[in-house]
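In: structure for the following, please:
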Amino acid sequence: MRLTYQYRLRLTKKQVDTFENWIELCRRQYNYRLAERFNWYKENRCDVDRCSIVYCSIAPLKDKPNRWSQQKDLANTKALFPEYKELPSHTLQDVIARVDKTFDRWLKGDSNGKRSGRPRFKGKGRYRSLTFPDPIKPEHIEGKFIQLAKIGKIKVILHRPIPDGFKIKTATITRKADGWYIGLSLEDMTVPSFTTDAIPTPDNTVGIDMGLKSFLVTSDNQKVQIPHYYRKAEKKLKRLQRQLSRKKKGSNRRKKSIKRVAKTHLKVVNQRKDFHYKIAIWLLNQSQVIAHEDLNIKALTRSKLAKSVTDAGWGQFLQILNTKAASAGCLVVAVNPNGTSQECSDCGATVSKTLSDRWHNCQCKASYCRDHNAARNIKHRAVGHPVLKARGVLTDGWTVKREACAVP
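Out: Below you'll find the predicted structure:
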């Protein structure tokens, strides 16, 4: 099992300067290695894939840079630029690993075949973390201090203890707007990966309908109000950004103003994430199976509702919900969202509604809040539509051509 714990750091002025210098050196190395790959790709890419057996005037291909060849070339970098000798070797090698990963995601895609966009060079301030891949031994932790290579002991606020039996595999130093943090990646091979044998049934399943009027409504008609953290911070952000626009570029006052804006954005991010974790735990304490709509959130963020959808953070919430469900031995099910608001959760008839229609009234006398009706439909789809199947509306647990059904 693998976990990551993040702690706040209390660094001395000298340690801050050292980390700042190391991050800048890593940023330059990242851009240089990425440029190497782009140059090879540009110079050696050719549409011609066949050559004459007798004669070919095409120059031989240069050696393609990869992770191992670039790591081997770090010796030359240290010889030409002695300041790189100050960095831990494995930290510098991790920079090459990041370049290799982002370049392969662009050309080949991840394990699911999803490709990322073209990698971009890191501008000043855009490279914010250092990784120490070497495992940290127990003797390197003394009270509130953790010892790292070539930097010595750094003070950590251990707001929660490291679990017994877990080994610290890697440590990542991250610079944020409000200070420095360390992320410890913990692993315990004796604990199996999280698995669940939960099967959706009407008794152990709850459906949730996420929206913009309420953050979510459950199939039991429990509502969670949306907090609107970004909307509430907009007035302050507008004032701070107006002050920032008046500052002279390159001045110290502009740097301070940038930091104030970044801190405000970070506070909104932290508030939203804390809210998502609390709601996820609240749902998992109620039921073993959580059903939700399989929404195309990326498309919604390009619509007129983009700001509201982004402020709600549905994507982050579903990611957190899946992670916490796996650790709790629960199950999260995504169902087809088509027609969940239009169908009657009692008889299956289609009741056309516009976005302004917030109440569901059916000829079978069913009367529900629109979101409550949708949450009930989501639950029915997760468990195989037991209510509708009993009325003969469905076959094999999936929707077929329906007609309006009246409850006897």
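
In: can we go C-alpha only for contacts and neighbour counts from here?
Out: Noted.

In: all helices of the stretch 51-200 of the chain, in order?
Out: Secondary structure of the stretch 51-200 of the chain (DSSP state H, counting those that start in this stretch): helices located at 67-72, 74-80, 89-107.

In: redo those helices as CSV? Include mean neighbour count.
Out: As requested, those are exported to CSV (neighbours: other C-alpha atoms under 10 Å):
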stretch, mean neighbour count
helix 67-72, 16
helix 74-80, 13
helix 89-107, 18
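
In: for Gly384, find the nearest of those helices.
Out: Nearest to Gly384 among these is helix 89-107; the distance by C-alpha to C-alpha comes to 37.0 Å.

In: report all helices and strands that that closest one contacts.
Out: Packing partners of helix 89-107 (3 or more C-alpha pairs under 8 Å, 6 or more residues apart in numbering; DSSP states H and E): helix 13-44, helix 67-72, strand 129-132.

In: now show me the structure for the sequence below, then we'll compare the two:
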Amino acid sequence: DNPDYYTQKKTLPQLKKDRPWYSDIYSQVLQDVVKRVKVSFDRFLKGDSNGKHTGRPRFKPLSRYRTMTYPQIKQDCLQGNRINLPKLGKIKVILHRQIPEGFKIKTVSITKKSERYYLTLSLEDKTVPNIKPDINPRSITGIDVGLKEFLTTAKGEVVAIPQHYRKAQKRLRVIQKRVSRRQKGGKRRLKAIKQLSRQHKKVADKRKDFHFKTANYLLSKYDVIAHEELNVKGLSRTRLAKSVLDAGWSSFLSILANKAENAGKLVVSVSARNTSQDCSSCGKKVPKKLHVRWHNCPHCGCRMARDLNAAINIKNRAVGHPVLKAQLTSYATAGVAEKPTLYRDSG
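Out: Reported below is the predicted structural model:
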């Protein structure tokens, strides 16, 4: 019979007898490993909640297995600056912030990143209601992400692209050469690998910080933010792959959506088809190649930056989004004298 989640869990007691060192690992941590394998294969075969399929799960050697999770934990495990974990005992931790009153610790995960260990606590408070979007549909913008500028809003605001990876590339190249030249298995090679890992983490942390600050800036100004649906996976296979991955669009849009949900605001995605080609003033198609950065419509005389034209088109398309349509209707019935005009923007 093919192994499944339950048969694999049943083999764990015998596994501890055959390999006594497994007894040093907490039983629920081992069970969670089996669960992670099941989730990985389910996403590969059936897809996730959005129907997207991941790649075939691969064997993870010791060097690539970086996270262990306690699916259940005692509520009094955290005392001051120490956490008491089964089989590991009391460990000193640095808390970034105190746990809010009334919240319960559901899971605890320990992750190793660049020779440092990070503790992640999953919290729950059933008395906290779900935040429903309560938005002003007039406070809307569209954003066009790009490689020349990180993003342009429908009002012409521009956020410069920082290019964290490209700025660190020279330093990374030097360390990578150092790794390649040293003997495999040697202490000096291991030291160089750790140095390379720290440098990559520094780049990733800078990018993440930039994404959070940009998301906060947009959400402080607008209630509704529209963006185009991006095929980042496809773009990462083109000659622009390095720049696309350095920008981290997927990560940014995910952060933006999560922050908006927590703030009771709305992020919607619209079709990316011809957002740069269609004129935001008259709607006629004005073909232009990628290197052409200026929109000049021969039909209505509209002239503006290509990215601004795309951002306005994205904003205009968002008005047709079902959630925003409902908000517009409720906004109108609430006694607003003037209906919001969102289909035209002078830029």
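
In: what TM-score do the two superposed chains give?
Out: After superposition, the two chains reach a TM-score of 0.88 (TM-score structural alignment, normalised by the length of structure 2), with 322 aligned residues with a C-alpha RMSD of 1.8 Å.

In: just to revisit the earlier point, need the winner for burial among the helices and strands packed on helix 89-107 of structure 1.
Out: Most buried of these by mean neighbour count (mean count of other C-alpha atoms under 10 Å) is strand 129-132; its value is a mean of 20.

In: select the longest helix from structure 2.
Out: As assigned by DSSP state H, the longest helix anywhere in structure 2 is helix 187-221.

In: these two touch, right, Lys324 of structure 1 and Ile279?
Out: No: checked against C-alpha atoms under 8 Å, the pair Lys324 of structure 1 and Ile279 is beyond contact range at 10.8 Å.

In: how near is the counterpart of Pro88 of structure 1 in structure 2 to Thr54 of structure 2?
Out: In structure 2, the residue matched to Pro88 of structure 1 (TM-score structural alignment) is Tyr26. With distances taken as C-alpha to C-alpha, to the nearest Å, Tyr26 of structure 2 is found 29 Å from Thr54 of structure 2.

In: can you check Ser236 of structure 2 too?
Out: As judged by C-alpha to C-alpha, Ser236 of structure 2 and Thr54 of structure 2 stand 16 Å apart.

In: how near is the residue mapped onto Lys126 of structure 2 from structure 1 to Lys249 of structure 1?
Out: Using TM-score structural alignment to pair residues, one finds that Lys126 of structure 2 aligns to Met189 in structure 1. According to C-alpha to C-alpha, Met189 of structure 1 and Lys249 of structure 1 sit 52 Å apart.

In: do the same with Tyr84 of structure 1
Out: Taking C-alpha to C-alpha, one finds Tyr84 of structure 1 at 30 Å from Lys249 of structure 1.

In: okay, these two: which has more neighbours?
Out: Taking neighbours as other C-alpha atoms under 10 Å, Tyr84 of structure 1 and Lys249 compare with Tyr84 leading, 19 against 11.

In: my guess is that one contacts Thr77. True?
Out: Yes: using C-alpha under 8 Å, Tyr84 of structure 1 is in contact with Thr77, at 7.4 Å.

In: picking up where we left off before, out of the helices and strands packed on helix 89-107 of structure 1, flag the one nearest Ser111 of structure 1.
Out: Nearest to Ser111 of structure 1, of all these, is helix 67-72, at 18.6 Å by C-alpha to C-alpha.

In: which strands and helices sit next to that closest one?
Out: helix 89-107.

In: so how far is the helix it packs on from its chain's centroid?
Out: 19 Å (C-alpha atoms, centre = their mean, to the nearest Å).
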